[in-house]
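[1] starting from these lines, generate the structure:
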Amino acid sequence: MRRVCLTLPTDRACAATIRAVAEEAAYGARRFGVEVCLLILDSSGDQVLAEHREVVDALAPAPGVVVHHLDEAGQRRFLREVIARSGVAAPERVLDLMLPARASYGACTNRAFLIAEALGCASVHRRDSDSRYQYLDGEPVFPLQHELAHLGRRADEVAGLVSRSRLDPAYAQRPVALVGGSFVGEMSVDVAEIRRLDPGIYREVVGLSVPAGYPEIWRGNLIEESFRGAGTTPFTGDLTTLTRVAPTRVDMCNIGFDREVYARVPLPPATDTIGSDYFLIHLVHDARLPGVLHNRHIVNFHTGERRSDSGFLAYQLRLAKFLLSTPYFDAVYARMREAGDALLDAAGHVRADAVAESVRDSALLERTDNAERLDVLDRSYRKLGGRYAMAADLFAARRDQLLAEARTDMAEFAFLIDVWEPLTRAGAVAGAAHAR
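    Modelled structure (predicted):
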């Protein structure tokens, strides 16, 4: 039986989301006759963790659904076993990258990838704790419908199942590597207040996320569309497109990857950096692997914690680190776009060595403009005043650290790519050993 992993990483209270994702898991198992491993990776504090355990224990059993709820202690035990089996160098360094002390969007998903390998899954499907499903005629609209229908199948087989195809026929023999949608509701990045307070400052800050050299008219459009997902239009019916999925059209709360991608290349493990988990979407696109874009968009919302003073400062720090990482990632993405088919080997598999080389080279780039980026943030946030001035103080106090981490994060990512395939192989072996 085909086995898939539907994962929900969380570090905050999300009882309603756990119940909703469990319902999606049951739907997937029932609709497609697969076994769905519902994997909840829980980094919450003790009280919230206990609440989540009660929620999980109260879930109604569903045929074909196996629930795995792992706290950080359980995740660490699994990682130590796999790292030891893999025989990779610097095991403690690897453990720190896989389960860092600080929040990491990429690392939590990498743990899901590795556990999915141990569970024998063919694909990983990610949801987020600050999202909900849309409804149509009283029924939830589950993205798993399209993810399970298309992932891993050859593009020429999928072409007859989707609403439309915009894929170059040259790639028709390649399997669908990614299926994704976006979100509706609140912006994925909490910058709406900046836009309300000062549209000019908003354009300057968000403009830091746009690659250098874009024509001004394109630059303006990208700034306008950034972090807005699919807008606010509600779901009324399915629209699916076979294509090379553009990274700007999908969100990591609403995505499924075939294991042929994530078993070869991980996500960047950078800490306190939003957007660090989008790397594989770029890789799939630039390697010219087929994908399916759908409109079963998830509803995004911002939690109360993010709106608190401490949550606000933490999130602004993550935004700043994202903006400092952007020049490095832009250099990698440019290399990958240029490489195109050369990112794949003769069998059509992603070449991890080629990706690692691009990432490693980016860490050697002299990024004098990053100091200027911090200057822009400092000047802009102090103009906004209030909590933004407090964030500017935080950036100033950590200026040297932030600039250094933007570079070292890339070097650490290259290192993790180098050891990733031994880790995934060891994960599979560990899973087989426990299954006996």
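[2] contacts, neighbours, all on C-alpha from now
    Noted.
[3] for the chain, which helix is longest?
    For the chain, the helix with the greatest residue count under DSSP state H is helix 399-435.
[4] ok, residue 36 - contacts?
    Contacts of residue 36 were listed using Cα atoms under 8 Å, 6 or more residues apart in numbering, and they are 3-6, 25-26, 28-29, 64-66.
[5] check which helix or strand covers residue 25.
    Secondary structure assignment for residue 25, by DSSP states H and E: helix 15-32.
[6] what residues does stretch 313-326 touch?
    By Cα under 8 Å, 6+ apart, the residues outside stretch 313-326 that reach it are 208-209, 211, 272-276, 306, 370, 373-374, 377, 387, 390-391, 394-395, 402-403, 406-407.
[7] please give the structure of this sequence too, so both can be compared:
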Amino acid sequence: MRAVCLTLPTNRECAATIAAIGAEAAYAARRFGVRVHLLILDSADPAIYRRHAEAVAALRAVGSGEALGAAPGTASGAGEVVVHHLDEAAQRGFLRDVIERSGAVGPADGPLGEHLLDLMLPDAVSYGACTNRAFLLAGALGCASVHRRDSDSAYQLLDGEPVFPIEHELATLGLKAADAAAAVTEVALDPVHADKPVALVGGSFVGELSVDIGEIRELDPDAYHQVVGLWAPTGASEQERRELVADSFTGGGTDPFRHDRAVLDLPDIWRIDMCNVALDHEVYDRVPLPPATATIGSDYFLLHLVRDATLPGVVHNRHIVNYYTPERRTGAGFTAYQLRYAKFLLSMLYLYPVYSEMEAAGGALLDEANRIRADVIADSARRSAATDRAENHRRLDALDHCYRRLGGKYAEFADHLAPERARLLDEAQADIEDFALLIDAWGPLMRASKATPADRLPR
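    All right, here's what the predicted structure looks like:
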């Protein structure tokens, strides 16, 4: 039976999302006859973890009543859902074991082993690291793909029924593009790519902006233009900045889902969000995501890689509903989120050169079997670390100016940001260096994960 991993990383209360994603897992098992490993990677505090455990228990009870049971409503052999709910202790134990068995950096308790463990499970929020853990666990569970959702999102409804993205994901992911064509509504792919596998399937979101800066747009549209425009590449024209600002963080707009549209092509990654994405194992088996901490957007790297490597993808319109949790808007939560945005801007200094090299390389990023050449990506990341920091100094100056102009809590954040500048500049460079290090170690880590003995798999 084909096994797939539907994963939900979380560090906040999301019992309702757990119930909803459980329904998507059950749908996938019924519809496609697959084994769905529903993987909840839980970094929430103990009280919230217990509430999540109750939601997980309810999912299991609806199935066979056993800890690992069939999906609700499935006939015997039609498919099953296996639920894994792992706190950070369980995740850390698994990672330490994999690092030790991989031999990638020596003993797991040595300096390099501990550093690698910190990159995989840091103390701070890391959108890339939580997804990397899902990749390794999916390998250990024998999954052919990873399907990611987020805790601050929900499903659209059509005639009272949820609209599940996994419908398009399982219908096409991993198939040769020529075979996947029958399952989409439009084929725009150049026939030269027809024998390559579909590596990525994704949609976007409807609702609020994916980055919580909509309030800035309401307060001062010109300041919003400047703040968003700061993530444009060095040397971008004003017209290019305007186009970037208009297209950034808006997702699938506001129109509700009414009928399916799925396009097979080199994927338009501007129409894909990481709350609504699936990747074939041939992609994440070879290259991880940047493990940067406190940096929004750090989990989008593989979307660029798939497109630049000329691997086919499917972009659909089963958009997730995006919403915000209150802690982002006030106090420490506001400060933390704005810092993540600042680090996102700084990360672009090092990511843009890698993106440019990938785009220039195109199909040369693939070997003769259409597999990504990880060494090329690692070398590019290492070279990028030497990029002059002048542009990042300019970005921080401009961000400071815009936030002080906005006043109120934004001016207070500017006061908070000022003494952090040197640290943030150093961290942005260290992040790309750590990414290169992780790519080098990733092949051995993934092989060790796939060889995990059954009795060492976390439950």
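[8] TM-score for these two?
    The TM-score (TM-score structural alignment, normalised by the length of structure 1) is 0.98; 435 aligned residues with a Cα RMSD of 1.1 Å.
[9] where in structure 2 does stretch 350-370 of structure 1 align, residue-wise?
    On structure 2, the counterpart of stretch 350-370 of structure 1 by TM-score structural alignment is residues 372-392.
[10] just the buried residues of that stretch, please?
    Across stretch 372-392 of structure 2, burial judged by 16 or more other Cα atoms under 10 Å covers 372, 374, 376-378, 380-382, 384-385, 389, 391-392.
[11] re the thing from before, which of the contacts of stretch 313-326 of structure 1 count as buried?
    In the contacts of stretch 313-326 of structure 1, the ones that pass as buried (16+ other Cα under 10 Å) are 208-209, 272-276, 370, 373-374, 377, 391, 394-395, 402-403, 406-407.
[12] for residue 425 of structure 1, grab the count of nearby residues.
    Counted with other Cα atoms under 10 Å, residues neighbouring residue 425 of structure 1 total 19.
[13] likewise for residue 136 of structure 2?
    For residue 136 of structure 2, the neighbour count with other Cα under 10 Å is 24.
[14] counterpart of it over in structure 1?
    For residue 136 of structure 2, the residue aligned by TM-score structural alignment is residue 114.
[15] what helix or strand is its match on?
    Going by DSSP H and E, residue 114 of structure 1 is in helix 105-119.
[16] now that helix on structure 2. Mean distance?
    The superposed helix 105-119 of structure 1 is, by mean Cα distance after the TM-score superposition for structure 1, a mean 0.2 Å from where its aligned residues fall in structure 2.
[17] surely residue 68 of structure 1 is in a helix?
    No. Assessed with DSSP: H, G, I helix; E, B strand; the rest coil, residue 68 of structure 1 is strand; it does not lie in a helix.
[18] what does it align to in structure 2?
    Residue correspondence to structure 2 (TM-score structural alignment): residue 68 of structure 1 is matched to residue 84.
[19] apart from its chain neighbours, what residue comes closest to that match?
    Closest residue to residue 84 of structure 2 apart from its sequence neighbours, by Cα to Cα, 6 or more residues apart in numbering: residue 39 at 4.9 Å.
[20] confirm that neighbour sits in a helix?
    No. Residue 39 of structure 2 sits outside any helix when classified using three-state DSSP, being strand.
[21] ranges for the helices of the stretch 151-300 of structure 2?
    166-172, 177-180, 214-219, 221-229, 238-247, 281-284 (DSSP state H, counting those that start in this stretch).
[22] the fourth one corresponds to what range in structure 1?
    Using TM-score structural alignment, helix 221-229 of structure 2 lines up with residues 199-207 of structure 1.
[23] what's the mean distance for the matching stretch versus structure 2?
    Mean for stretch 199-207 of structure 1 is 0.7 Å (mean Cα distance after the TM-score superposition for structure 1).
[24] now do that stretch: everything it contacts.
    Here stretch 199-207 of structure 1 makes contact (Cα under 8 Å, 6+ apart) with 191, 194-195, 219, 223, 226, 376-377, 380.
[25] just checking, the residue nearest to residue 84 of structure 2 touches residue 81?
    No. Between residue 39 of structure 2 and residue 81 there is no contact, the gap being 10.2 Å when judged by Cα atoms under 8 Å.
[26] how much space between the match of residue 136 of structure 2 and residue 243 of structure 1?
    According to Cα to Cα, to the nearest Å, residue 114 of structure 1 and residue 243 of structure 1 sit 27 Å apart.
[27] do residue 347 of structure 1 as well
    21 Å.
[28] more neighbours: residue 39 and residue 81 of structure 2, which one.
    Between residue 39 of structure 2 and residue 81, residue 81 has the larger neighbour count (other Cα under 10 Å), namely 31 against 23.
[29] which SS class is that one?
    Under three-state DSSP, residue 81 of structure 2 falls in the strand class.
[30] also residue 315 of structure 2?
    Under three-state DSSP, residue 315 of structure 2 comes out as strand.
[31] trace it over to structure 1, please.
    By TM-score structural alignment, residue 315 of structure 2 lines up with residue 293.
[32] picking up where we left off before, for the match of helix 221-229 of structure 2, buried residues please.
    Neighbour counts over stretch 199-207 of structure 1 (16+ other Cα under 10 Å) mark 201-203, 205-207 as buried.
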